[in-house]
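[1] no sequence on this one, just coordinates:
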């Protein structure tokens, strides 16, 4: 009954927001704000080369007294990307995020990125699954 990453992607959609590594951090922040998301996949010539998050901005720009308009995405992006395949269970995604201390996982199938899942997406799926189990148990206890 455990959901897979593929099921999460099917529910949320495959639209992945990306930015070029030559863009400024300011442009990345604008896009994240407009799309109400916490991270962007960074590309160079259609290849995934990193990920940039609000956390990267906070740690590598704001706290280091750099300016977002003068700093490129390439300067602060995370290049050691955590990722997952769509057939893996939600629990494995959460384990990767916990172990690697990341909040967003690009989903790759046959070397193609098919989506991105966030820690919020996976926690929501876990909560929904637990609520369903509780409802079934309550029904069973009541004799239904």
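    In hand now; what should we look at? Not measured: the values here are computed from a predicted model.
[2] from now on I want contacts and neighbour counts done on CA atoms only, so please keep to that.
    Fine.
[3] chain center to the helix or strand hosting residue 127, what's the gap?
    Per DSSP states H and E, residue 127 falls inside helix 119-141. Remark: helix 119-141 is offset 22 Å from the chain centroid, using C-alpha atoms, centre = their mean, to the nearest Å.
[4] just checking, what packs against that helix?
    Secondary-structure packing of helix 119-141 (3 or more C-alpha pairs under 8 Å, 6 or more residues apart in numbering; DSSP states H and E): helix 5-12, helix 90-100.
[5] put this beside the first:
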């Protein structure tokens, strides 16, 4: 199975840059940024370190349902923390296990303390499907004697 770094390199160039939000910025700022770049979550970075992840789900559950104002609430009050991260050498299988076991939809990728990417559960599912399709093709060739 591929590594996290291999998957990050295969992402379209437009999806390789990871935008972040600060913990003291407003939830409204986070929502605007997520809408602008069409993503469901943002890593929360403070002094160069990933300190959490904030998602649309956090907004729905911790803001809307409680009747809180997104303009006056800092991201730190609704972000998921402490954050679970992986390194670039981690396997996608291990990432799937982490995400499943921890009920995560987004997994920041950190190398030497620096955020280098963000994986979504969708990224991992697409990679697993592509890998299985390749394996099926190889097995079909083997069965037909086309080594």
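    Thanks, I have the structure now. In this text, all values refer to a predicted model and were calculated from it rather than measured experimentally.
[6] need the helices and strands packed on helix 119-141 of the first structure in JSON lines (columns: mean neighbour count).
    Below are these laid out as JSON lines (neighbours: other C-alpha atoms under 10 Å):
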{"stretch": "helix 5-12", "mean neighbour count": "17"}
{"stretch": "helix 90-100", "mean neighbour count": "17"}
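[7] out of those, which gets nearest to residue 129 of the first structure?
    Residue 129 of the first structure sits nearest to helix 90-100 of all these, at 10.6 Å, using C-alpha to C-alpha.
[8] can you tell me, leaving aside adjacent residues, what's nearest to the equivalent of residue 5 of the first structure over in the second structure?
    Counting by TM-score structural alignment, residue 5 of the first structure corresponds to residue 4 in the second structure. For residue 4 of the second structure, ignoring the flanking residues on the chain, the nearest one in space by C-alpha to C-alpha, 6 or more residues apart in numbering is residue 88 at 4.9 Å.
[9] so what's the residue count around the equivalent of the one you found over in the first structure?
    Superposed on the first structure with TM-score structural alignment, residue 88 of the second structure falls opposite residue 86. By other C-alpha atoms under 10 Å, the residues close to residue 86 of the first structure number 20.
[10] can you check residue 69 of the first structure too?
    For residue 69 of the first structure, the tally of surrounding residues (other C-alpha under 10 Å) stands at 12.
[11] and if you look at residue 63 of the first structure?
    9.
[12] try residue 58 of the first structure
    Per other C-alpha under 10 Å, the neighbour tally for residue 58 of the first structure reads 11.
[13] map it across to the second structure for me.
    By TM-score structural alignment, residue 58 of the first structure lines up with residue 60 in the second structure.
[14] and its match, that's in a helix?
    Yes: counting by DSSP: H, G, I helix; E, B strand; the rest coil, residue 60 of the second structure is located in a helix.
[15] against residue 110 of the second structure, how distant is the match of residue 5 of the first structure?
    Distance of residue 4 of the second structure to residue 110 of the second structure, computed by C-alpha to C-alpha, to the nearest Å: 10 Å.
[16] joint contacts of those two?
    87-88 (C-alpha atoms under 8 Å, 6 or more residues apart in numbering).
[17] now do the same contact list for the residue nearest the centre of the first structure.
    Nearest to the geometric centre of the first structure sits residue 104, at 2.3 Å (C-alpha atoms, centre = their mean). For residue 104 of the first structure, the contact set (C-alpha under 8 Å, 6+ apart) comprises 39, 82, 97, 116-119.
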